[in-house]
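Enquirer: Got a sequence here, can you model it:
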Amino acid sequence: MKMLQIVCGEKLDEEILALFQNLGIKGYTMIKGVGGSGQTGTVSGTGSSIDRNTLFMVALEDEHIHMTQVLNAVKEIHAKYVHGYRGLEIPLKVFLHPCEVIL
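Expert: Coordinates of the predicted model:
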């Protein structure tokens, strides 16, 4: 099992949610107002939507077809914004971790 984590600028929330809906992913966690610091700078998590991130977490089985589909769809979202950000880092990161269900 893998834990897929998507951290994105809040303005991308609707696209990520639409992606889940289109792929039939019903189980996910969404945490809004996430702050932090990284390649796109520091985000307080408390200001306007420009200054807030969202963390999505989805547990997927290793052989689950959705894993490849989700990763490809997120890459498409990223590619869509490359020109608009004109060389700046796009506020969208994806992480894949091993995951073990304890309870």
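Enquirer: Only C-alpha atoms from now on, for both contacts and neighbour counts.
Expert: OK.
Enquirer: ok, the residue nearest to Gly36 when sequence neighbours are not counted - how many residues close by?
Expert: Nearest residue to Gly36 in three dimensions, chain neighbours excluded: Val43, at 5.3 Å (Cα to Cα, 6 or more residues apart in numbering). Number of residues near Val43 (other Cα atoms under 10 Å) recorded here: 18.
Enquirer: One more, so I can put them side by side:
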Amino acid sequence: MAVASSPFERVTVTMPAELVAGVDRYERNRSRFITEAVRHELKRRRHLELLRSLDEPHPDSLATAALGLEAWAEALPTEDSDLLDPTAGLPLRWSANLGWQEPVS
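Expert: A predicted model of the protein is given here:
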């Protein structure tokens, strides 16, 4: 997965010899292998960060949720008012014990 026209930087990485041998068993181009491994790890960490943020939302997110999406959208400057349709999507509420939940009808 190459990134089009992204700048490259040379880095020096020191690794145990057995890891280098393991890389060489699967890939002749060490840089490509390590680049793919780092991309995979960064994606995994971003995913974990997202899950953590869902479990423990930022206080500003809680304030927005308490205010209500429709009221928040109405408070946007008029030039941004078409960015959000508060009637679209699924209504949710935050529960400190359970996380985001559908409201009980």
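Enquirer: After superposition, what is the TM-score?
Expert: TM-score of the superposed chains, computed with TM-score structural alignment, normalised by the length of the first structure, equals 0.26; 37 aligned residues with a Cα RMSD of 3.5 Å.
Enquirer: Longest helix in the first structure, please.
Expert: What stands out as the longest helix in the first structure, according to DSSP state H, is helix 65-81.
Enquirer: Next SSE downstream of it?
Expert: strand 92-98 (DSSP states H and E).
Enquirer: in the longest helix of the first structure, what counts as buried?
Expert: For helix 65-81 of the first structure, the neighbour count (16 or more other Cα atoms under 10 Å) marks 66-67, 70-71, 73-74, 77-78 as buried.
Enquirer: and the two most separated of those residues?
Expert: Pairwise distances across the buried residues of helix 65-81 of the first structure (Cα to Cα) peak at 17.9 Å, for the pair His66 and His78.
Enquirer: The closest residue to Gly99 of the second structure other than its chain neighbours: neighbouring residues, count only.
Expert: Nearest non-adjacent residue to Gly99 of the second structure, counting by Cα to Cα, 6+ apart: Asp55, 6.1 Å away. Number of residues near Asp55 of the second structure (other Cα under 10 Å) recorded here: 15.
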